[in-house]
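Peer 1: A predicted structure for the sequence below; I have some questions about it.
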Amino acid sequence: MDSNRHFSPLLICHGMLGSRHNWTSMAKQIHKKTGRRVLTVDARNHGDSPHTDTMSYPLMGSSEIKYFILKDLKLGPVVSIMGHSMGGRTAMMLSMLEQQIVKIDRVVIVDISPVNQKFDVTSSNEWNMEHYFHCLKNVTFDQSMKISEARKFADTQLSLRIPDAALRSWLLMNMRQDFKTREIGWRINIDGIHAAFKSEIATIKFTENCVPLYPGPSLFVGGADSEYIPLSDHEEIRERFPEAIFKYVPGAGHWVHSQKPAEFLNTILPFLKE
């Protein structure tokens, strides 16, 4: 890597039911290896962001992320962006909107396609969010417990429906104890996310003011064991991202960056160093 070269800041958008903290370790490694300034941000209704009744990709991409880039931390006008799953589609929307205002240097999309799939609540797919919404909503919290005890109790409840311990641990990162009231519960706005999921999040709708394509460098990274960037989507993806290249991480499912972190990092670093 040319140590004298200046790289644009990299903004990372997390996926559904995640938070910016899911990417902390990866962000530090990317910064160390590339010298890029790397920032992670919580989507609305997730992490430390406000709870709202509405969610959509234009709201999250064109409105909130654009404001974050230009106003909050004054990152613009040139940034790179990486997003996983829901965050990947947020990144897509931003890259195709406001191109005269925010210049996106390059885009990394992690295990999601702009091509909508049919939503099937009976699917066994690992990203069947209806199943996870049902599981999280049915967790009960004993307010007499310490937070560590409550987390173990919640894990026991989730284990009846979610056998994967690593996935449960990831979901349980959404637990918190309110600093003021001391009430234990979910940090995320489950009801708000669930209400918007099928109509606004499970599908992406490119609006009339959306530029039909992103002409810059773009990397689509999929899990080899995932179904979210199928080979059949490549042609249609290139209609919107004509410079798209595709990489698949062996042995990884939908959560590529957490299931195979070393392999994921080695996949994206050459692209981020260009």
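Peer 2: Arrived safely.

Peer 1: CA atoms for contacts and neighbours, from now on please.
Peer 2: Fine.

Peer 1: mind listing the helices for the stretch 151-274 of the chain?
Peer 2: Ranges of helices within the stretch 151-274 of the chain are 165-171, 190-196, 234-240, 256-259, 261-272, based on DSSP state H, counting those that start in this stretch.

Peer 1: Tell me if I am right that residue 81 is in a helix.
Peer 2: No: counting by DSSP: H, G, I helix; E, B strand; the rest coil, residue 81 falls outside a helix, being strand.

Peer 1: Tell me which of the helices of the stretch 151-274 of the chain lies nearest to residue 66.
Peer 2: For the helices of the stretch 151-274 of the chain, proximity to residue 66 was assessed by CA to CA; helix 234-240 is nearest, at 20.1 Å.

Peer 1: got the buried residues for the closest one?
Peer 2: 234, 237-238, 240 (16 or more other CA atoms under 10 Å).

Peer 1: Residues in contact with it: which ones?
Peer 2: 113-115, 212-215, 244 (CA atoms under 8 Å, 6 or more residues apart in numbering).

Peer 1: take a look at this one as well, against the first:
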Amino acid sequence: MHYQTRGQGPDVVLVHGLFGDLDNLKSLAQALEANFRVTRIDVPNHGQSPHWEHMDYPRLAGALVSLLDSLDIAKAHLVGHSMGGKIVLATALLFPERVASVVAADIAPVAYPPRHQTVFNALTSLPLDGSVDRKGALTHMLAKGVDEGTAQFLLKSLRRVEATTGLGSDSNSETGTKVNQFAWRMNLDGLIAAYDELIGWPIEGKRYLGDTLFIRGDESDYVTAAHKEAILAQFPAVQLKSIGGAGHWLHAQKPAIFNRLVQNFLDSSGN
């Protein structure tokens, strides 16, 4: 997986959510780098990491452990938001000996109903042939029912690519016209194919006994009282914190509070 590492000290790995990349938790990384060695990753099918045809949490957990091996990290604190939270929870359950502690931001170890149909429709229907510029892309996303904050976040994955059009019948012809088009940095087809796996939760009958922190936004419905039993069943040594005035994007909406909660938890966990 593509990654960036900075800082010195015990290892912390930060894992972003669906449609994101390693910059999503950059504010947290900067807050931690004075006392920890922080690695931010691009999850497969996102950012600059490889595109996978098949994507599920056991395989993602294995890939995360393989990255730890390549960086010669015996054990790390894992922090993840949303889908990234499920990745770090899965890693803790499947490879507990490699996890010093785990933080899950606004996600629970449960299966969720589909809730990204509007986003997928907006992404797949956006013309990528260059007929729509970035401003037009934003207008398109808003017209498809995506709120502006989410649309701006999604469009960070839109990149310009150079294509050649107007080629003759000769496949070796270089007489075509080069035009600027767009492409998604994320593997959109791969994410659509894996979506049922990503909203599901396949890991049963396992427990992680290490220190665990769940942080939720009090305006979000991703972690509710109905999820308490499922959380305690697999993560009995758990703390639960709520951030007032925050929704699912709690790390971006209330970064100072979110960063402080994570740092205090990591400082109190065994290094």
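Peer 2: Yep, it's here. The structure displayed is predicted, hence computed values, not measured ones.

Peer 1: re the thing from before, identify, out of the helices of the stretch 151-274 of structure 1, the most deeply packed stretch.
Peer 2: helix 256-259 (a mean of 20; mean count of other CA atoms under 10 Å).

Peer 1: and it, how far from structure 2 on average?
Peer 2: Following the fit onto structure 2, the mean deviation recorded for helix 256-259 of structure 1 is 1.0 Å by mean CA distance after the TM-score superposition for structure 1.

Peer 1: residues in structure 2 matched by that helix, start to end?
Peer 2: On structure 2, the counterpart of helix 256-259 of structure 1 by TM-score structural alignment is residues 250-253.

Peer 1: And the contacts of the matching stretch?
Peer 2: 25, 105-106, 216-217, 243, 246-247, 258-259.

Peer 1: could these be laid out in CSV, adding distance to residue 154 of structure 2?
Peer 2: Putting the contacts of stretch 250-253 of structure 2 into CSV (distance: CA to CA, whole Å) gives the following:
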residue, distance to residue 154 of structure 2
25, 15
105, 19
106, 19
216, 22
217, 21
243, 24
246, 19
247, 17
258, 22
259, 23
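
Peer 1: Just among those, which is most surrounded?
Peer 2: For those, the largest number of neighbours (other CA atoms under 10 Å) sits with residue 105, at 31 neighbours.

Peer 1: just the strands in structure 1 please.
Peer 2: For structure 1, the strands defined by DSSP state E cover 10-13, 38-41, 78-84, 103-110, 175-177, 184-186, 218-223, 244-249.

Peer 1: Return the closest of the contacts of stretch 250-253 of structure 2 with respect to residue 179 of structure 2.
Peer 2: residue 25 (34.1 Å).

Peer 1: Return the distance of the aligned residue in structure 1 for that closest one relative to residue 71 of structure 1.
Peer 2: Structural alignment (TM-score structural alignment) places residue 25 of structure 2 against residue 23 in structure 1. Residue 23 of structure 1 is 23 Å from residue 71 of structure 1, where distance means CA to CA, to the nearest Å.

Peer 1: give me the stretch of structure 2 that stretch 217-231 of structure 1 matches.
Peer 2: Using TM-score structural alignment, stretch 217-231 of structure 1 pairs with 211-225 in structure 2.

Peer 1: what distance separates the start and the end of that stretch?
Peer 2: Start-to-end, stretch 211-225 of structure 2 (CA to CA) is 20 Å.

Peer 1: again, but for stretch 131-142 of structure 1
Peer 2: 23 Å.

Peer 1: Pull out the buried residues from that stretch.
Peer 2: Buried residues in stretch 131-142 of structure 1 (16+ other CA under 10 Å): 131-132, 135-136, 139, 141.

Peer 1: Stretch 38-52 of structure 2 now?
Peer 2: 38-49, 51.

Peer 1: Same check on stretch 17-26 of structure 1?
Peer 2: Buried, per 16+ other CA under 10 Å, within stretch 17-26 of structure 1: 17-20, 22-23, 26.

Peer 1: from those, which is closest to residue 206 of structure 1?
Peer 2: residue 17 (22.9 Å).

Peer 1: What is the distance between the match of stretch 217-231 of structure 1 and the centre of its chain?
Peer 2: 16 Å (CA atoms, centre = their mean, to the nearest Å).

Peer 1: So what touches it?
Peer 2: 100-108, 235, 237-250, 265, 269.

Peer 1: what's the counterpart of residue 124 of structure 2 in structure 1?
Peer 2: By TM-score structural alignment, residue 124 of structure 2 lines up with residue 137.

Peer 1: Residue 190 is in contact with its match, correct?
Peer 2: Yes: counting by CA atoms under 8 Å, residue 137 of structure 1 touches residue 190, with 7.5 Å between them.

Peer 1: how about residue 149 of structure 2, what's its partner in structure 1?
Peer 2: Aligned partner of residue 149 of structure 2 by TM-score structural alignment: residue 166.

Peer 1: how far away is its match from residue 259 of structure 1?
Peer 2: 9 Å.

Peer 1: thinking again about what came up before, now render the buried residues of helix 234-240 of structure 1 as CSV, adding distance to residue 159 of structure 1.
Peer 2: Converted to CSV, the buried residues of helix 234-240 of structure 1 look like this (distance: CA to CA, whole Å):
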residue, distance to residue 159 of structure 1
234, 36
237, 37
238, 40
240, 41
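
Peer 1: Out of those residues, the closest to residue 184 of structure 1 would be?
Peer 2: Among these, and counting by CA to CA, the member closest to residue 184 of structure 1 is residue 237, at 42.6 Å.

Peer 1: Against residue 228 of structure 1, how distant is the closest one?
Peer 2: To residue 228 of structure 1, residue 237 of structure 1 is 12 Å away according to CA to CA.

Peer 1: Repeat that for residue 218 of structure 1.
Peer 2: In terms of CA to CA, residue 218 of structure 1 sits 17 Å off from residue 228 of structure 1.

Peer 1: before we move on, what about residue 40 of structure 1?
Peer 2: The value you get for residue 40 of structure 1 to residue 228 of structure 1, if CA to CA is used, is 23 Å.

Peer 1: so residue 191 of structure 2 makes contact with residue 45?
Peer 2: Yes: with contact defined as CA under 8 Å, residue 191 of structure 2 reaches residue 45; the gap is 7.0 Å.

Peer 1: And residue 8 of structure 1? What does it align with in structure 2?
Peer 2: For residue 8 of structure 1, the residue aligned by TM-score structural alignment is residue 10.

Peer 1: The residue nearest to its match when sequence neighbours are not counted and residue 204 of structure 2: what is the separation?
Peer 2: Distances taken as CA to CA, 6 or more residues apart in numbering place residue 36 nearest to residue 10 of structure 2, at 5.0 Å, with adjacent residues excluded. Distance from residue 36 of structure 2 to residue 204 of structure 2, counting by CA to CA: 32 Å.
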